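K.L.:
here is a sequence together with a model predicted from it:
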Amino acid sequence: MAQRHPDPTHPAAGPVPAAALERHLRARATEFLRALRAHREAGAGAATGESAEAARALRRSARRLSAGLHTFQPLLDRDWAQALSPELAWVSGTLAVEHGCTARLERLLLALHRLSGAPVFPGQAATASGARTAPAVSAPAAVAGGSPAPAGPPPARPGADAPARTATTTTAAPPAVLTGADRGHLTVGAAKAGALLDRQLTLARTRAHSTALQALGSSRFHAVADQVAVLASEVPLAPGAAHADLRPPAAAARDRLTDAVAALPLVTAGSPYNAAALIHGLSPDPAPHPQDAPWHQVRLLLRLHRYAREVLHSGADGPTRAAAPAAVDAALRAAGEALDRHRDAAEAAAAAAQAARTPRIAPATAYALGVLHADQRHEVEAARYAFQRCWRTEDLGTS
């Protein structure tokens, strides 16, 4: 798509000074400290909405700080950037595990109800209409008649938004219609499968919550917070970097993304479903799916590219900054959402497969988990197809 103003990542655009990077890092560091204060005020051990929102803000700011230090490391003090960037990634990753367990459980239970033909939950109906609300009825309680699981925050990952996930399911996912004996087996096993998933993922979420609390109280985290507090007022640049241009490091991040996408099997993903991938998905091998790792890597590189563009946009002057290539940014967001859906579905499929390996489960339960696993692998292929369409039909700022 033609752009009215030059993109800051384009060679024709003017240089972006290192001062833009300093402003960006100081702003993200301030966000980190505010989120940390809000998390402590909300009560770190309490599972409240305020605490969950503060944890998301803390994770988001840590992720952007780590990405900025990684991408623009040539312009920063080398030892300092190499030491702090992985520590911030550790903070972000540690806080993400609990939220991931909550979102994975909700995704699997809603898929189980959809596949078994159970009535739609109020929360699922709200999800289909685009509302970001948690289910009003706990899935395990409705399935197995048990007590409701602890209510967690709704999924808030970029790209895991309910409207995007619903659109993928309705336009690209296979019509998982089961009739007769298959429907009966799935209905019988769905209740126990849902209860099993609830026990396993709730336990994993509880452990992740305890791990996060221990991490936030550790001396390691306090050392990170101290460095971020210093960063909020002073950014240690490399000698001679004050007058450097930010575009070369950002272009390097863009090139790494382009090379990684070129190595993906996009020709195979040109059709909605990749039969070869589904064959691998039915393998009894407990190792991670062999095709998933390159896609996860592209997701991380796309995030680094997007964050680098944010820095360049904040430092661009004049009409380039005003334009903030909306079409390119929208296409990048769509591609990122597709890869986020890919990650969510792949992790959900792995969780279903892990539950199916539980010893001494009933055949009907194993059957329901197998159908659930296949459904999520279909969602993986649908997300790959959606990414392929975004990448091939839009100018993603990589040229």
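P.N.:
Received, thanks.
K.L.:
rest of the way, CA atoms for contacts and neighbours
P.N.:
Fine.
K.L.:
mind listing the helices for the chain?
P.N.:
Secondary structure of the chain by DSSP state H: the helices cover 18-42, 49-71, 78-116, 122-128, 139-144, 162-171, 180-216, 219-231, 247-262, 275-281, 292-315, 318-323, 326-356, 363-393.
K.L.:
helices or strands up against the third one?
P.N.:
The one in question is helix 78-116. The helices and strands touching helix 78-116, judged by 3 or more Cα pairs under 8 Å, 6 or more residues apart in numbering; DSSP states H and E, are helix 49-71, helix 139-144, helix 180-216, helix 219-231, helix 326-356, helix 363-393.
K.L.:
please redo it, this time with the cut-off set to 6 Å
P.N.:
With contacts defined as 3 or more Cα pairs under 6 Å, 6 or more residues apart in numbering; DSSP states H and E, helix 78-116 has these neighbours: helix 49-71, helix 180-216.
K.L.:
highest mean neighbour count out of those helices?
P.N.:
Of all those, helix 49-71 has the most neighbours on average by mean count of other Cα atoms under 10 Å, namely a mean of 22.
K.L.:
contacting residues around that helix?
P.N.:
Identification of contacts with helix 49-71 by Cα atoms under 6 Å, 6 or more residues apart in numbering yields 28, 32, 35, 38-39, 42, 81, 85, 88-89, 92, 304.
K.L.:
re the thing from before, out of the helices and strands packed on helix 78-116, nearest to Arg114?
P.N.:
Of all these, helix 180-216 sits nearest to Arg114, with 10.5 Å by Cα to Cα.
K.L.:
the closest one versus helix 78-116: what angle between them?
P.N.:
150 degrees (axes from the mean of the first three to the mean of the last three Cα atoms, to 10 degrees).
K.L.:
ok, and the most crowded of the contacts of helix 49-71?
P.N.:
Within those, Phe32 tops the neighbour count with 27 neighbours, counted by other Cα atoms under 10 Å.
K.L.:
what about that one, distance to Thr258?
P.N.:
30 Å (Cα to Cα, to the nearest Å).
K.L.:
try His209
P.N.:
Using Cα to Cα, His209 is found at 36 Å from Thr258.
K.L.:
Val298 too?
P.N.:
Applying Cα to Cα, the value for Val298 to Thr258 is 9 Å.
K.L.:
comparison target, given below:
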Amino acid sequence: MTVTEAAPGLAGRMSRVKESPSSRVADRVREFQAAGRKVLPLTIGEPDFDTPGPVKEAAIAAIRAGETKYTSANGTPALQAAIRDRLLRKTGQAYGPGEISVGGGAKQLIFLAFLATLDEGDEVIVPAPHWVSYPDMVTVNGGSPVLAAAGAETGYKLTARALRESITDRTKWLVLNTPNNPTGAVYGEAELEALAGVLRAHPRISVLCDEIYDEINFGTRPVPSLVTVAPDLRERIFLANGVSKAYAMTGWRIGYGAGSPELCAAISTLQSQSSSCPSSVSQAAAAAALNGGREFIDETVAVYRERRDLLVSGLDAVAGLRPLTPEGGFYVWTDASALSGARTPEGRVLETDADLAEYFLETAGVVVITGDSYGCPGHFRASFALDSATLAEAVTGIGRAVSLLRQRKS
């Protein structure tokens, strides 16, 4: 390649972005599978159920009706209406068309919200453990993630005190994810009200509420939303949600958000200059999902509950592991700090989360995602979005692997 043909250099921002830990794990799994080794992937971040039949039929009907053209960047009128109806049922708040954003998944909308609002050096408070993408999304858009520790003593939930101590004159956003990925923790109304009390004293701070797992709920009451508990903060709250998790529609790539007209207009502008609009066919399917009944959700949550209990009880029986029973979502967050410094049968010391995860993979074929990926070392996340037989086999393998460590621990 000559000088004139040289590839363009990458922007400096790329040095601030890391590859997704989930992608790295997926690559490692493929390596093992290519070598003919069996792998039990407790890393799945999507439902293993098929998309409901009526939702698929709605997409087919849209194709046959020729609904295959560009739409508004903020979605079709039918999907807008379905979203507003769902939000009214969930939050009690009536959102207008100008207060809704539709995108290629909730993930895209969160990214665009940060892109639209962050200036260089603005700070975003991210409670840890946190979803792996929040800090990198903040960083690539010029902001600075501020990790606020939310440990076992608080149920892995941010407290009002920790929030107050994390705020500076540069704070622009607070990220609040409930039910939480990776812990499955759900914030109750009193906990949300305590956080709202702090936020009222800092009117410049907005709140990004990621509620993508709110329908996968094991409690007796719906997962509360901050905008319901503190409607006076509504103009400062951006709700991010979608159909991926609740309706097993990860590949359809439809997310939605609700917030101030100014922010939603900015997101629409950014989307118009990037992806133009979400898939028209996927939007028809999403509208059908949101307008449908709860049968699919209720049936799948019942299955998730059985799998959750199987995985939690199995891990809890393994010496050195302390799993948290999740209140929502489909992950079990496990404290494995007691295994730090253990030795493998070959005499290798397990010093890091990655060492332990690699040991589980090599010894039992079990794949988990390390706690340090979520800003909380000494833990790992295991998904139960897969069949019970696989979960049982994985638990047995982990138990056997840990028993070998205990025999050689110094």
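P.N.:
Perfect, I can see it now. Note that the coordinates shown come from a computational prediction; the quantities given were computed from them, not determined experimentally.
K.L.:
so after superposing, what's the score?
P.N.:
After superposition, the two chains reach a TM-score of 0.26 (TM-score structural alignment, normalised by the length of the first structure), with 188 aligned residues with a Cα RMSD of 7.6 Å.
K.L.:
so which of Val298 and Thr258 of the first structure has more stuff around it?
P.N.:
Neighbours per residue (other Cα under 10 Å) separate Val298 of the first structure from Thr258, with Val298 holding more: 22 against 17.
K.L.:
dump the residue contacts of Cys209 of the second structure.
P.N.:
Cys209 of the second structure touches 176-177, 239, counting by Cα under 6 Å, 6+ apart.
K.L.:
can you do 8 Å?
P.N.:
Contact analysis of Cys209 of the second structure by Cα atoms under 8 Å, 6 or more residues apart in numbering lists 175-178, 226, 237-240.
K.L.:
that one - that's part of a strand, no?
P.N.:
Yes. The assignment for Cys209 of the second structure is a strand, going by DSSP: H, G, I helix; E, B strand; the rest coil.
K.L.:
tell me which residues of stretch 401-410 of the second structure come out buried.
P.N.:
Residues of stretch 401-410 of the second structure classed as buried: 401-402, 405-406, 409 (neighbour count, 16 or more other Cα atoms under 10 Å).
K.L.:
pull the number of nearby residues for the closest residue to Thr127 of the first structure other than its chain neighbours.
P.N.:
Spatial nearest neighbour of Thr127 of the first structure, excluding adjacent residues (Cα to Cα, 6 or more residues apart in numbering): Ala162 at 5.4 Å. Burial measure for Ala162 of the first structure: 21 neighbouring residues, criterion other Cα under 10 Å.
K.L.:
again with Ala389 of the second structure
P.N.:
For Ala389 of the second structure, the count of nearby residues is 9 (other Cα under 10 Å).
K.L.:
how close does it sit to Met137 of the second structure?
P.N.:
Distance, Ala389 of the second structure to Met137 of the second structure, by Cα to Cα: 36 Å.
K.L.:
do Ala302 of the second structure as well
P.N.:
Plainly put, Ala302 of the second structure is 34 Å away from Met137 of the second structure if you go by Cα to Cα.
K.L.:
which of these two has more residues huddled nearby?
P.N.:
Met137 (23 against 14).
K.L.:
how close does that one get to Lys172 of the second structure?
P.N.:
According to Cα to Cα, Met137 of the second structure stands 14 Å off from Lys172 of the second structure.
K.L.:
what do you get for Leu310 of the second structure?
P.N.:
Relative to Lys172 of the second structure, and taking Cα to Cα, Leu310 of the second structure is found at 41 Å.
K.L.:
and the two? Which one has more around it.
P.N.:
Between Leu310 of the second structure and Lys172, Lys172 has the larger neighbour count (other Cα under 10 Å), namely 24 against 17.
K.L.:
before we move on, back to that, wait, the residue nearest to Thr127 of the first structure touches Gln124, no?
P.N.:
No. Counting by Cα atoms under 8 Å, Ala162 of the first structure does not reach Gln124; the two are 9.3 Å apart.
K.L.:
can you give me the helices for the second structure?
P.N.:
Taking DSSP H, the helices of the second structure run over residues 21-34, 53-64, 77-91, 106-117, 133-140, 160-166, 189-200, 226-229, 261-272, 280-291, 295-316, 353-364, 388-408.
K.L.:
could the ones you listed be laid out in TSV, adding distance to Pro323 of the second structure?
P.N.:
Formatted as TSV, those follow (distance: least, Cα to Cα, whole Å):
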stretch	distance to Pro323 of the second structure
helix 21-34	20
helix 53-64	35
helix 77-91	30
helix 106-117	27
helix 133-140	23
helix 160-166	24
helix 189-200	22
helix 226-229	27
helix 261-272	39
helix 280-291	33
helix 295-316	6
helix 353-364	16
helix 388-408	12
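K.L.:
what's the most buried one of these?
P.N.:
Most buried of the helices of the second structure, by mean neighbour count (mean count of other Cα under 10 Å): helix 280-291, with a mean of 24.
K.L.:
name the helices or strands packed onto that helix?
P.N.:
Applying 3+ Cα pairs under 8 Å, 6+ apart, one finds that helix 280-291 of the second structure contacts helix 53-64, helix 77-91.
K.L.:
Phe296 of the second structure is nearest to which of the ones you listed?
P.N.:
For Phe296 of the second structure, the closest of these is helix 53-64, at 9.9 Å, according to Cα to Cα.
K.L.:
and the contacts of the closest one?
P.N.:
68, 281-282, 284-286, 288-289.
K.L.:
where's Leu203 of the first structure relative to Cys101 of the first structure, distance?
P.N.:
Distance of Leu203 of the first structure to Cys101 of the first structure, given as Cα to Cα: 9 Å.
K.L.:
same question for Ser92 of the first structure.
P.N.:
15 Å.
K.L.:
can you check Leu84 of the first structure too?
P.N.:
27 Å.
K.L.:
next: Trp391 of the first structure.
P.N.:
Noted for Trp391 of the first structure: a distance of 29 Å to Cys101 of the first structure, by Cα to Cα.
K.L.:
and Asp340 of the first structure, by the same measure?
P.N.:
Noted for Asp340 of the first structure: a distance of 15 Å to Cys101 of the first structure, by Cα to Cα.
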